[in-house]
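Q: missing the sequence, but the structure's below:
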């Protein structure tokens, strides 16, 4: 089986500004989730902040044997993730999954894209 039930992304920041066409070049944070099991993955994502209570869980689904990319900018329920504020996130799944973090910072014409594996829990 590939993956873990819990993942952490300690780095999170959605820039307030973007350049270029939207939605492709809008500054964003993304968690990419790979589900190699034969069951749909029910995901709960919680965000943590420097100076306020956590927000979540955001309820997400990744179908069996599929991948989904979730932009933090597009999370709405229970509330939108604020732009211009540091945050971290924990992803919990009912089946083992693999998570990766990606950021596109397009505040200037010379865009920056970074990606890293999330930290797997036990």
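A: Ah, there it is. Because the structure is a prediction, the values reported are computed rather than measured.

Q: For the rest of this, base every contact and every neighbour count on C-alpha atoms.
A: Noted.

Q: Return the distance of the lengthiest strand in the chain from the chain's centre.
A: Identified as the longest strand of the chain according to DSSP state E is strand 87-105. What separates the centre of strand 87-105 from the centre of its chain is 5 Å, taken as C-alpha atoms, centre = their mean, to the nearest Å.

Q: buried stuff in it?
A: Within strand 87-105, the residues that count as buried by 16 or more other C-alpha atoms under 10 Å are 87-93, 95-105.

Q: Stretch 57-73 too?
A: So for stretch 57-73, counting by 16+ other C-alpha under 10 Å, buried means 57, 58, 61, 62, 63, 67, 68, 69, 70, 71, 72, 73.

Q: The residue of the chain positioned farthest from its centre: what secondary structure?
A: What lies farthest from the middle of the chain is residue 109; by C-alpha atoms, centre = their mean that is 23.8 Å. Using DSSP: H, G, I helix; E, B strand; the rest coil, the secondary structure recorded for residue 109 is coil.

Q: let's bring in a second model and compare:
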């Protein structure tokens, strides 16, 4: 199983992206910082995020993704815990 954020930067400037994770039973972690070059896409697997801390496995969380320029975020979750895999994908929306 894994969760991925597909980040699309269609602008002419590099996007400086910050990801913060929120939990039901602990304080938020982050920001995880990364760059999406201008006119490019970047796929980020949440279980590969390590700095400032590894994303805990088996724990529910939500994410807030902020960027220095407008980007499009598609969040995908693949659940392979059973023989019948399940795939869910959704497009995020601006919160501010």
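A: Right, received. Where do you want to start? Quantities reported herein were computed from a predicted structural model and do not represent experimental measurements.

Q: Post the TM-score for the overlay when you can.
A: The TM-score (TM-score structural alignment, normalised by the length of the second structure) is 0.96; 96 aligned residues with a C-alpha RMSD of 0.8 Å.

Q: what do we get in the second structure for residue 30 of the first structure?
A: Taking TM-score structural alignment, residue 30 of the first structure has residue 4 as its aligned residue in the second structure.

Q: pretty sure that match is in contact with residue 44, am I right?
A: Yes. If you go by C-alpha atoms under 8 Å, residue 4 of the second structure and residue 44 touch, sitting 5.4 Å apart.

Q: Quick check: which element contains the match of residue 30 of the first structure?
A: In this assignment (DSSP states H and E), residue 4 of the second structure forms part of strand 2-9.

Q: who does that strand touch, helix- and strand-wise?
A: Applying 3 or more C-alpha pairs under 8 Å, 6 or more residues apart in numbering; DSSP states H and E, one finds that strand 2-9 of the second structure contacts strand 29-36, strand 40-45, strand 72-79.

Q: The shortest one aligns to what range in the first structure?
A: Spelled out, it's strand 40-45 of the second structure. Aligned by TM-score structural alignment, strand 40-45 of the second structure falls on residues 66-71 of the first structure.

Q: Make a markdown table from the helices and strands packed on strand 2-9 of the second structure and add distance to residue 87 of the second structure to it.
A: Output for those, formatted as a markdown table (distance: least, C-alpha to C-alpha, whole Å):
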| stretch | distance to residue 87 of the second structure |
| --- | --- |
| strand 29-36 | 25 |
| strand 40-45 | 14 |
| strand 72-79 | 5 |
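
Q: Of all those, which one is nearest residue 16 of the second structure?
A: Minimum separation from residue 16 of the second structure across those (C-alpha to C-alpha) falls at strand 29-36, 4.8 Å.

Q: What distance do you get for the alignment partner in the second structure of residue 93 of the first structure to residue 9 of the second structure?
A: Matched by TM-score structural alignment, residue 93 of the first structure corresponds to residue 67 in the second structure. Remark: distance between residue 67 of the second structure and residue 9 of the second structure (C-alpha to C-alpha, to the nearest Å) = 10 Å.
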